[in-house]
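Enquirer: Structure for the following, please:
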Amino acid sequence: MNYTKQTLKFIGDLNWEKIPEAVQHQSKRCLMDALGALISGHNTPVGEMLESFAMEQFPGTQASIMVSGKKVSVSGAVLANGFAGNALDIDDGYRPTMGHPGAGILPVLLGAAQLTASPEKQISGKDFLTSLVVGYEIGARVGLIRHATYQTYHSSGSWGAISGAAAAGKLLGLSDDHLHHALGAAEYHAP
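Expert: Below is the predicted model of the structure:
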């Protein structure tokens, strides 16, 4: 079995009950940490600038920018919320990957949740947190591989899109083929 198939199987098979209790607890801490950084970052010049940019360049009503609640497209909300999450550089970090996973995962999950949730289809907290765990696990592993492969520094930008695609793919329930394409597109566009 190749690495891609193993990754797709891991993402597809994981559910809340399979996650160790200590990891479940840590996922809640990571969520709260990333939310705190994201909310705090919206009241900065960077947060305000990206909110204005998203409203101008990504019009729509599918998703909300955190704090202000202003509606934009999902892409606009992910962009504004992602920059806000990293604006103060207080977001979580993982030393072995030399990056900040939360700012690349949580905004994508919030966007995906808003895109798919409806009165008929609610997303459970367990499903959201399971998707968050997928994002952190895939992000950490890809980040470790990047640092073992390249001599130069590769920050979370080099693996953040991949972790976001994995997390969103899990939350959206993408098929293996669609998830494979999403991960491939994220990898292709990674710096």
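
Enquirer: drop to CA atoms for contacts and neighbour counts, all remaining ones
Expert: Noted.

Enquirer: Check the gap between residue 85 and residue 46 for me.
Expert: 10 Å (Cα to Cα, to the nearest Å).

Enquirer: the helices in the chain, which residues?
Expert: Applying DSSP state H to the chain gives helices spanning 3-13, 21-41, 45-57, 74-87, 102-116, 125-149, 160-172, 176-189.

Enquirer: So for residue 95, which of the ones you listed sits nearest?
Expert: helix 125-149 (9.9 Å; Cα to Cα).

Enquirer: What is the closest one packed up against?
Expert: helix 21-41, helix 102-116, helix 160-172 (3 or more Cα pairs under 8 Å, 6 or more residues apart in numbering; DSSP states H and E).

Enquirer: tell me the angle the last one makes with helix 176-189.
Expert: Compare the direction of helix 160-172 with that of helix 176-189 by axes from the mean of the first three to the mean of the last three Cα atoms, to 10 degrees and you get 160 degrees.

Enquirer: circling back to that earlier point, and the helices and strands packed on helix 125-149 as JSON lines, adding distance to residue 127 and mean neighbour count?
Expert: Formatted as JSON lines, the helices and strands packed on helix 125-149 follow (distance: least, Cα to Cα, whole Å; neighbours: other Cα atoms under 10 Å):
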{"stretch": "helix 21-41", "distance to residue 127": "12", "mean neighbour count": "17"}
{"stretch": "helix 102-116", "distance to residue 127": "10", "mean neighbour count": "24"}
{"stretch": "helix 160-172", "distance to residue 127": "7", "mean neighbour count": "28"}
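
Enquirer: Let's compare: structure for the following, please.
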Amino acid sequence: MTGTIEALAAYVHAARTVPLSAEAREAALRSVLDLVAAAASGIDAPGPRAVRLAASALHGAGDHPIWFTGGRSSLLGAVWANGAAAAALDIDDGHRIARGHPGAAIIPAAFAVARQVGASADDLLRAIVVGYEVGVAVGAARRFYANTGMWSGYGVVAAAGLLKGTPPGQLAQAFAIAGASAPNQLHAGAGPAFPALEGTDVKEGIPWSSVTAVSALALAENGHGGPLALLDTDSHFRSAEIVDGLGSRLYIARSYFKFLCCCRHVHAPVEALLDLMAGHDIAADAIERIVVDSYSGALRLTNRPDPQGFTEIQFSIPYCLGLVALHGREALLPLTEAFVERPEIVAIARKVSLRLDPEIEARFPAETLTRVTVEAAGRRHVSEITGPRGEASTPPSWRELEEKLRIATRRTASEEQQDRLLGAVDALRKGNLGPLAAAFHELRLGAGTAPA
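Expert: Coordinates of the predicted model:
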């Protein structure tokens, strides 16, 4: 019998010669545009800064660009550093079915390998589509929640293996090695969940999963083997769901896009609070209490009113509500270190309470909804049940994604640099990969680049 991993390998190998549909190509381009915005705005965050230093020390010199820095590294160093920048601000795309973030892992790796093999624009886009198809399929088929790094490596192997033309036998071994060596191994054993998900620069193991996956492909190409039955363990995976319909689901067209620099669980409460404040002319200093009715996934965040450091802000509903109450939506696009440990924000965050709502819980994880109640100046205001912006059911337009890039990078890029990035993505849309590849290396972004 052919196992699930062998079926994945056969699908990827055959997909090399399958033309991209117009819908698939457009979806891949949208994902690339969104990923460029995430990486260009995240370049100054603490996590990527640390990764760039570590990559230089561990991986040394090479000819692959560390995006927007002018630096270069080895293939692994570039994959690691660019994935870290893309994941840093939590505005990379996500997928409701897999409950995670495929783009920050798959797209930087695909660009690096495309450069290594001299791939065309359409080869690159095809690899990204296939990477999403495989990665999301594995993530969605798990019988219990797993952080993105546990399944995104399958998507990286698929994208890289397609670009390199890796034979099916070696590709199967690469999937097996990547699955066995993925980060965050605790939940490979289906053990009890951690009581709270801390917000750290590890970011669900997303950047590191790409390093282990690219390494797995190189190991397999040189004779290393892995556990080929890994995805056929019934207690861990609904294996049939991984391969049934593979290639026809077009998962990349079903991603959601983020317009706030915080965990997806935070988005709906922020939107509901801002709507209430605008609709009832509520001033931040008049707020007496905020109650957030939500679902179990949102309540599993740390949700500290006084988050410890920059990245943990992204995983605190109370702090993000205090932040936008005082400084508006723009404080979360992009989030900056200027908002770390601000006592006036903590004061409002301590007025926030979270509670599980059975009706909202019944609609999770298919939907991430909330209801917010604000008590202010002796009055009580209750929002409608609210969802986040950018869902696959109401996807943003290309123009909205372009505007997201401009807003998100306003502190790291000048208007001229933004124009160049958008022009380079448009060139990719027309079949020319060169301008974007050049922009990744030649543009130097970061604090001090954009006008004050």
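
Enquirer: Let me know which of the helices and strands packed on helix 125-149 of structure 1 is the nearest to residue 186 of structure 1.
Expert: Nearest of these (Cα to Cα): helix 160-172, 5.1 Å.

Enquirer: Nearest residue to the residue minimising distance to the centre of structure 1 in space, ignoring adjacent ones along the chain?
Expert: Closest residue to the average C-alpha location of structure 1: residue 105 at 1.5 Å, with Cα atoms, centre = their mean. With sequence-adjacent residues excluded and distances taken as Cα to Cα, 6 or more residues apart in numbering, residue 105 of structure 1 is closest to residue 164, at 4.6 Å.

Enquirer: And that neighbour, how far from residue 56 of structure 1?
Expert: 24 Å.

Enquirer: same question, residue 80 of structure 1
Expert: From residue 80 of structure 1 to residue 56 of structure 1 the distance is 12 Å (Cα to Cα).

Enquirer: More neighbours: the two, which one.
Expert: Legend: neighbour count by other Cα atoms under 10 Å for residue 80 of structure 1 and residue 56, higher for residue 80 (28 against 12).

Enquirer: Test my guess that the more buried one contacts residue 51.
Expert: Yes: the criterion here is Cα atoms under 8 Å, and residue 80 of structure 1 meets it with residue 51 at 5.4 Å.

Enquirer: Now do the shared contacts for the two.
Expert: residue 65 (Cα atoms under 8 Å, 6 or more residues apart in numbering).

Enquirer: circling back to that earlier point, surely the residue nearest to the centre of structure 1 touches residue 169?
Expert: No: using Cα under 8 Å, residue 105 of structure 1 makes no contact with residue 169, being 11.5 Å away.

Enquirer: Tell me how many other residues surround residue 320 of structure 2.
Expert: 30.

Enquirer: thought it was touching residue 312?
Expert: No: here residue 320 of structure 2 lies out of contact with residue 312, judged by Cα under 8 Å, at a distance of 10.3 Å.

Enquirer: picking up where we left off before, ok, now which ones touch the residue nearest to the centre of structure 1?
Expert: Applying Cα under 8 Å, 6+ apart, the residues near residue 105 of structure 1 are 132, 135, 136, 160, 161, 163, 164, 167.

Enquirer: okay, those in CSV with distance to residue 177 of structure 1 next?
Expert: Below are the contacts of residue 105 of structure 1 laid out as CSV (distance: Cα to Cα, whole Å):
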residue, distance to residue 177 of structure 1
132, 21
135, 18
136, 21
160, 21
161, 18
163, 17
164, 17
167, 15
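
Enquirer: ok, of those, which one's closest to residue 70 of structure 1?
Expert: Closest to residue 70 of structure 1, out of all of the contacts of residue 105 of structure 1 and judged by Cα to Cα, is residue 164, at 22.3 Å.

Enquirer: corresponding residue for that closest one in structure 2?
Expert: Aligning on TM-score structural alignment places residue 164 of structure 1 opposite residue 156 in structure 2.

Enquirer: picking that back up, more neighbours, residue 85 and residue 46 of structure 1?
Expert: residue 85 (30 against 17).

Enquirer: For the more buried one, give me its contacts.
Expert: 34, 35, 37, 38, 39, 40, 41, 42, 91, 102, 103 are the contacts of residue 85 of structure 1 under Cα under 8 Å, 6+ apart.

Enquirer: among these, which two are most distant?
Expert: 42 and 102, at 15.3 Å, using Cα to Cα across the contacts of residue 85 of structure 1.

Enquirer: still on that earlier bit, export the helices of structure 1 as a markdown table, with columns for distance to residue 63 of structure 1.
Expert: A markdown table is the format used below for these (distance: least, Cα to Cα, whole Å):
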| stretch | distance to residue 63 of structure 1 |
| --- | --- |
| helix 3-13 | 25 |
| helix 21-41 | 16 |
| helix 45-57 | 11 |
| helix 74-87 | 5 |
| helix 102-116 | 6 |
| helix 125-149 | 16 |
| helix 160-172 | 15 |
| helix 176-189 | 20 |
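
Enquirer: Out of those, which is closest to residue 64 of structure 1?
Expert: helix 74-87 (5.9 Å).

Enquirer: Distance from that closest one to the middle of the chain?
Expert: 10 Å (Cα atoms, centre = their mean, to the nearest Å).

Enquirer: how far apart are it and its match in structure 2?
Expert: Relative to the matching residues in structure 2, helix 74-87 of structure 1 has an average distance of 0.8 Å after the fit, by mean Cα distance after the TM-score superposition for structure 1.

Enquirer: now swap in stretch 162-171 of structure 1 and tell me
Expert: Looks like 0.7 Å for stretch 162-171 of structure 1 (mean Cα distance after the TM-score superposition for structure 1).

Enquirer: So what touches that stretch?
Expert: 11-12, 101, 104-106, 108-109, 112-113, 127-128, 131-139, 142, 179, 182-183, 186-187, 190.

Enquirer: Name the helix or strand for residue 372 of structure 2, please.
Expert: Per DSSP states H and E, residue 372 of structure 2 falls inside strand 371-376.
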